[in-house]
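Novice: just a sequence and a predicted model for now, questions to come.
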Amino acid sequence: MIFTTANQTLMNTITKRIQSIDVLRGIIMALMALDHTRDFLHIDAMTEDPTSMATTTPFLFFTRWITHFCAPTFVFLSGASIYLQSIRKTKKELAWFLFTRGLWLIIAELTLVGFGWSFDYFFRLFFLQVIWAIGCSMVILSGLIFFNYRVLAALGIIITLFHNLMDHATIADPDLDAAANLLIVTNFAPYTVGPFNFISAYAVLPWTGIMLLGFAIGKWYNTAVYTAQQRKKALVTFGLSLIALFIVLRFINNYGDLQPWSAQAIPVYTVLSFLNVTKYPPSLMYACMTLGPALLALAALENIQNKFTGIMNVFGRVPFFYYLLHVYVIHLLCVVVFYAEGYEFADNFKLQMAFGFRPRENFGYSLGIIYLLWLLVLVICYYPSRWYNNYKSNNKKWWLSYV
């Protein structure tokens, strides 16, 4: 009787959602909306690179830089969630779930998500982004999940540490080059398959490595193995270690990123150059720079409950629903601006770009207005997300775990 009660208590602890993970996921997804609002509605989004030292401003640079934390933390926390699922599911059950959910996310990227970004009902271009990378990584993990924990943790470390060895590789064979671009490097080269064009922005394997790292730290949330104090110590220790590794590698300025930093004419721009690391694909330095603070944030958020964390918790509990919703909300705002400025449907898609309803390159608003529009997007997305979170919490239908 005592054993049964203790075992049930342990399972209840393990299966209970971990608020700090949901809150951090919600924070980075809210920041994600800032970047995407800028993509659609900033007047210089199609003409100025926010990370170009020649043209950027500190305000614009950090508007882009802060959103660098979004994709790696999103993928990393997905890996942690997969570990937590592995506690309550058999390996066979988890493998099937990862395989089917991964396929669903791939299909969603090519349909619902892709259309939300482009509003092009001819689907002339498939721009493969974070949902694609997560879906492919889940399919890969559906096979890897049969190996033990140490193998998966080691694979995550190896991929993250060494995929930059491909930075300067030259591949002469076009088919191999296409495969490499899909899997490990990113050159944004378009590829044609029949009537369809594809651009891979998220090379799969580096993101799979980050997901595996998230799977590895998921074990710290297993109360049968780690106490809360041990977990917090591990989060802080490894978080600070990753930040230190980023700083050391960045000063060495040799391996771990495609873009070396350089001294600039103005000191603040030297700092910007130092922080300007490569997201496509996520370099070793990029992973250290973003995941280190993410681990510290997980430690800091464990015992914080207030109105802000409550709102972020809602976003973090329904990540795919929110992701899909915020893309459509932002793009519909772009459509409203398009027609408000007097354009007609025939003016659409005249420019060669992935986003519909941007009729010219210098279309949209200043960066200050973008921040106001971003807050509007969050308000619009909050109430449907809260409704769906309540619906999901009160229903046990199988398909809810896929949305």
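Specialist: Looks like it came in fine.
Novice: CA only for contacts and neighbour counts going forward, please
Specialist: Noted.
Novice: in this structure, which residue is closest to the centre?
Specialist: Closest to where the C-alpha atoms of the chain average out (Cα atoms, centre = their mean) is residue 71, at 1.9 Å.
Novice: with adjacent residues omitted, what lies nearest to it?
Specialist: residue 130 (6.8 Å; Cα to Cα, 6 or more residues apart in numbering).
Novice: try this one side by side with the last:
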Amino acid sequence: MNQLIATKKRVQSIDILRGIIMIIMALDHVRDYFHSDAFQHDPLNPATTTPLLYFTRWITHFCAPTFVFLAGASAYLVGLRKTKAELSGFLIRRGIWLILIEVVVISLAWTFNPSYNSIIFQVIWAIGISMVILGLAVRLPYGVIFALGALIVLGHNLLDYPEAAHKHNVSFIWDLLHDARFDNYTFAPNHILIIAYAFVPWTGIMFMGYCAGKLFAPTVDPLKRQRSLLIIGSGLIVSFVVLRLLNGYGDPQPWAHQQNGLATFLSFMNINKYPPSLMYACITIGPSLIMLALLEHVQNRFTEFTKVFGRVPFFYYVLHLYLIHILTVIAFYISGYGSKDIVGQSPFFFRPLKFGYDLGMVYLVWVVVILLLYPLCRWYNKYKSTHTQWWLSYL
């Protein structure tokens, strides 16, 4: 009985960190819709960005890899109270469900196009297909899963070389697997599929998260867990610095000396997310592991606030996209645009290329979004904690 209670106890640090990254994620998506420069220039380009804009975008690099990693860790913890067969079935069903949601619900949230002329494979798709693969893999020994995850994370950048040799003119399947540079594929007249997230590198991160979940088992001493997380996290950060200084393997974007020290630093830190490179994984997962260690026993108003979002991440994710786009529609009409401007050059309705505000307004809208979502997420978290319907595990 004590073991059963222990396995059902939520791990606070995971919920807090997941809540923090969900909040930061909203900043990036608000910037996409509300910043005047979002569709004009790359915010990470040292030649055209500003330090504030750069770090507004760069800080959100932590979101996707940490979320995928924690999804893997959570899968391990779920498996503590299920048989391997039950865990496998659950992960496969949930993964297929997430892919369906990406196509039907999330793409609509991004585009507001009821005709679905643009379907976008983004992070939910990547999590879904990775979850299906993990569901198939959980029957394997733990060591094999770890080896597969490490092989993918450490070795997938070898594929950068043939991709570069072909100038990224690769097949649809290759794009799904690894390249994924927002290429468009027509699948019906006037309908395109946009591949933003190639799943293989993300599957590697989820596998590693699953293996890291072992550190959060109820039998692990908290001090040992914290020490392990600090050591592994610090090691990943050191690995990033060494690899980046070598400026060779581990990221397809080499850094270069710029006109001044700050610009050179921005170039140094500009690592590749699409797909997530080895260096990208090191510098995002490393600090996240350190955060997990430091948040183990922290309890204050901030952590209680963030835990609300961390306990209902999927509910939050769907809501925040629709809320941001609805606020964009309001701003669209306030800015003087009309019906003729709804459909523009981008796949996102109500978001013209020349539209938006400065970063101050972006941050203001971000705060408003978080404050509006908090009571809804708190209500849903309370509902989930007091109800046991089967469908709650999918939302």
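Specialist: It's in. Quick caveat: nothing in here was measured; it's all calculated off a predicted structure.
Novice: related to what we said a few turns ago, map the residue nearest to residue 71 of the first structure onto the second structure.
Specialist: Mapped onto the second structure by TM-score structural alignment, residue 130 of the first structure lines up with residue 123.
Novice: residue in the first structure matching residue 266 of the second structure?
Specialist: Residue pairing (TM-score structural alignment): residue 266 of the second structure is matched to residue 272 of the first structure.
Novice: what about that match, which helix or strand?
Specialist: According to DSSP states H and E, residue 272 of the first structure maps onto helix 267-275.
Novice: report the buried residues of that helix.
Specialist: By 16 or more other Cα atoms under 10 Å, the buried positions in helix 267-275 of the first structure come out as 269-270, 272-275.
Novice: now stretch 76-94 of the second structure
Specialist: Buried residues in stretch 76-94 of the second structure (16+ other Cα under 10 Å): 76-80, 84, 87-88, 90-94.
Novice: take those and keep only those in strands.
Specialist: Judged by DSSP state E, strands contain none of the buried residues of stretch 76-94 of the second structure.
Novice: just the helices in the stretch 201-350 of the second structure please.
Specialist: Using DSSP state H, counting those that start in this stretch, the helices found in the stretch 201-350 of the second structure span residues 222-246, 261-269, 278-294, 301-311, 313-334.
Novice: need those in TSV (columns: distance to residue 376 of the second structure).
Specialist: Below are the helices of the stretch 201-350 of the second structure laid out as TSV (distance: least, Cα to Cα, whole Å):
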stretch	distance to residue 376 of the second structure
helix 222-246	33
helix 261-269	36
helix 278-294	26
helix 301-311	10
helix 313-334	9
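Novice: what's the closest non-adjacent residue to residue 291 of the first structure?
Specialist: In space, and not counting its chain neighbours, residue 291 of the first structure is closest to residue 73: 6.5 Å by Cα to Cα, 6+ apart.
Novice: which residues does the residue mapped onto that neighbour from the second structure contact?
Specialist: Counting by TM-score structural alignment, residue 73 of the first structure corresponds to residue 66 in the second structure. By Cα atoms under 8 Å, 6 or more residues apart in numbering, the contact set of residue 66 of the second structure is 18, 21, 284-285, 288.
Novice: tell me which element residue 66 of the second structure falls in.
Specialist: In this structure, residue 66 of the second structure sits in helix 63-79 according to DSSP H and E.
Novice: next one: that helix to chain centre, how far?
Specialist: With Cα atoms, centre = their mean, to the nearest Å as the basis, helix 63-79 of the second structure stands 11 Å off its chain's centre.
Novice: that helix vs the first structure, mean deviation?
Specialist: Helix 63-79 of the second structure differs from its equivalent in the first structure by a mean of 0.3 Å after superposition (mean Cα distance after the TM-score superposition for the first structure).
Novice: same deal with stretch 127-137 of the second structure?
Specialist: Stretch 127-137 of the second structure sits 0.7 Å off on average (mean Cα distance after the TM-score superposition for the first structure).
Novice: coming back round to it: tell me if I'm right that the residue nearest to residue 71 of the first structure and residue 202 touch.
Specialist: Yes - taking Cα atoms under 8 Å as the definition, residue 130 of the first structure is a contact partner of residue 202 at 6.4 Å.
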